[in-house]
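A.B. asks: Curious how this folds, go ahead:
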Amino acid sequence: MVNSDHQAVDTTDALNQALGRAEELDEALMSAIDAVSYRPYDNSDRISASVSAASVALEHGRALRVLVAGGLPTTALSIMRLQHEALTRAVWLLYAASDLAIAKLSAPLTKETEAAAGKLPMLADMLKQLADKPGAAQPLIGLLAFKDNNAVALNSFVHGGIHALQRQARGYPVSLIVDALRNCNGLMVMAVMMLAVLTGRQAVVHRVSGLQATFADDLPTPLPAKAGPSPEQAQPTAPQDPKN
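C.D. replies: Take a look at the predicted model:
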């Protein structure tokens, strides 16, 4: 049965508060990296590509909030998989991608370069390659934690599986959407941490890190100690600080 109002999520105080706090976090993150005058460590293709991928992850996170607010939760939750994959790409580009892979993604977009880039590693292979890079150890913990806890459900949403069909038929508990916003916020923090790292300035990294305590209630619940930190706690290793 088709629902004319798209299975709209109940506009409860809890959901409105979660959306408001997510917006506040986004604004605080942008302030922490000084988004207006943001400057990466250098103009190399590697860093530029990683900046672009992290920025794509941020756009997906913002789109998720817009869709939730608009009563479109099924599409909103599906986008979180795109957000995670774009973030994984950003980390992989900085720490694990070969120079040839960087060149393929940095080339002007044509049918030929599209075909070449289409052969680059996807999520599973990027995560495997990152496992061999000591500098990527911390962000990899967060990326794997998110994948292990969410991949099955998100794949189901993306492919029209049981999660999508059952929620479309039966509706979405507000608690589920609030938890999804927390997970999205965690990925937002990781994406902005990548942008901070890509400035090469530890002061910027520390500003982003400091927001985790301020917004702790709006981020994913920390995992047990043996499993490593939750996504928002995982921080990449920065490039060498610039002289200035």
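A.B. asks: Please make it C-alpha for all contacts and neighbour counts, starting now.
C.D. replies: Will do.
A.B. asks: residues touching S48, list them.
C.D. replies: For S48, the contact set (CA atoms under 8 Å, 6 or more residues apart in numbering) comprises P40.
A.B. asks: Now it: which helix or strand?
C.D. replies: helix 45-69 (DSSP states H and E).
A.B. asks: now the angle between helix 45-69 and the following helix or strand past that helix, please.
C.D. replies: Going down the chain from helix 45-69, the next helix or strand is helix 73-95, by DSSP H and E. Counting by axes from the mean of the first three to the mean of the last three CA atoms, to 10 degrees, helix 73-95 lies at 170 degrees to helix 45-69.
A.B. asks: Now the following helix or strand past helix 73-95: buried residues?
C.D. replies: With elements assigned by DSSP H and E, the helix or strand that comes after helix 73-95 is helix 99-106. By neighbour count on 16 or more other CA atoms under 10 Å, the buried set for helix 99-106 is 101-105.
A.B. asks: Identify the residues contacting helix 99-106?
C.D. replies: 45-46, 49, 93, 113, 116-117, 120.
A.B. asks: a markdown table for the buried residues of helix 99-106, including distance to T88?
C.D. replies: A markdown table is the format used below for the buried residues of helix 99-106 (distance: CA to CA, whole Å):
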| residue | distance to T88 |
| --- | --- |
| A101 | 15 |
| I102 | 15 |
| A103 | 18 |
| K104 | 17 |
| L105 | 15 |
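A.B. asks: Let's compare: structure for the following, please.
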Amino acid sequence: MDRTRAEELIGHLTDLVDLPPFESSDRYSLSRTLAITSLHFGASVRILCDSGLALGSAAVLRSQFEALLRGVWSLHCASDFQVEKLSSHLSAESQQATKNIPLTAEMLGAINEEPSLANLMVSLREFKESSWLPLNSFVHSGIHAVHWTKFEAPQALLDQMFRSSNGLAVLAFQHLAILTGVSTLQSEVVSVCGAYASCLPLPR
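C.D. replies: From the prediction side, this is the model:
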């Protein structure tokens, strides 16, 4: 687990996509905010993994994935009404109004219907199929949480979550690149990652 290299990668990509969104609409603003939310969760995962805290790492990793997923969904699939509800100022009323916003499975289903997102969908589906059940177990204090409270989590588990989180961060940066409207920026994000294999998901 190479946190120093991971922070260098995040810093490099942050500088690369530090541009305003292509549109100043609520939809673009919400989608950008959610991608940044995902990166905030990712920063927490790196710290927790580096501290050997597997339970916290797993719980926050799920939130990182959901924030990224919602960011993509809000740009491509959400209705104007859903964007408006999620963009409202926080209050008891706005919190109640977002109760029926789609959850993970429904968002994935909607994204799957968008032909332009086919490549991204491969990565999202792979993460969900391999990680969703154990992450839910951690979040809801199921058998994974019980087991790794009683026994010290192996370094391999922490390394896997660390790498997965960094992989999700790269997807968030690719999404931020898309939001800038600069046609070459997404491929530039991918090119940067070539030098950081030590902190990214292992090839399957």
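A.B. asks: if we can go back for a sec, could you let me know which of the contacts of helix 99-106 of structure 1 ends up closest to R201 of structure 1?
C.D. replies: R46 (17.2 Å; CA to CA).
A.B. asks: Contact partners for V204 of structure 1?
C.D. replies: By CA under 8 Å, 6+ apart, the contact set of V204 of structure 1 is 32-33, 196-197.
A.B. asks: and it, what pairs with it in structure 2?
C.D. replies: Counting by TM-score structural alignment, V204 of structure 1 lines up with L185 in structure 2.
A.B. asks: before we move on, what about Y172 of structure 1?
C.D. replies: In structure 2, Y172 of structure 1 lands on A153 (TM-score structural alignment).
A.B. asks: Over to S48 of structure 1?
C.D. replies: Checking TM-score structural alignment: S48 of structure 1 goes with S29.
A.B. asks: So its match versus E129 of structure 2, what's the distance?
C.D. replies: S29 of structure 2 sits 29 Å away from E129 of structure 2, going by CA to CA, to the nearest Å.
A.B. asks: Ok, M107 of structure 2 next?
C.D. replies: 15 Å.
A.B. asks: Those two: which has the busier surroundings?
C.D. replies: With neighbours defined as other CA atoms under 10 Å, M107 of structure 2 and E129 compare such that M107 has more, 19 against 9.
A.B. asks: And the more buried one, what's its match in structure 1?
C.D. replies: Using TM-score structural alignment, M107 of structure 2 lines up with M126 in structure 1.
A.B. asks: Spatially nearest residue to that match, not counting backbone neighbours?
C.D. replies: Spatial nearest neighbour of M126 of structure 1, excluding adjacent residues (CA to CA, 6 or more residues apart in numbering): W92 at 6.1 Å.
A.B. asks: After alignment, which residue of structure 2 pairs with the one you found?
C.D. replies: So, by TM-score structural alignment, W92 of structure 1 is matched to W73.
A.B. asks: Make sure its match is actually in contact with A110.
C.D. replies: Yes: contact criterion CA atoms under 8 Å: W73 of structure 2 and A110 qualify, at 7.5 Å.
A.B. asks: For the two, indicate the residue with more neighbours.
C.D. replies: When neighbours are counted by other CA under 10 Å, W73 of structure 2 and A110 differ, and W73 comes out ahead with 21 against 14.
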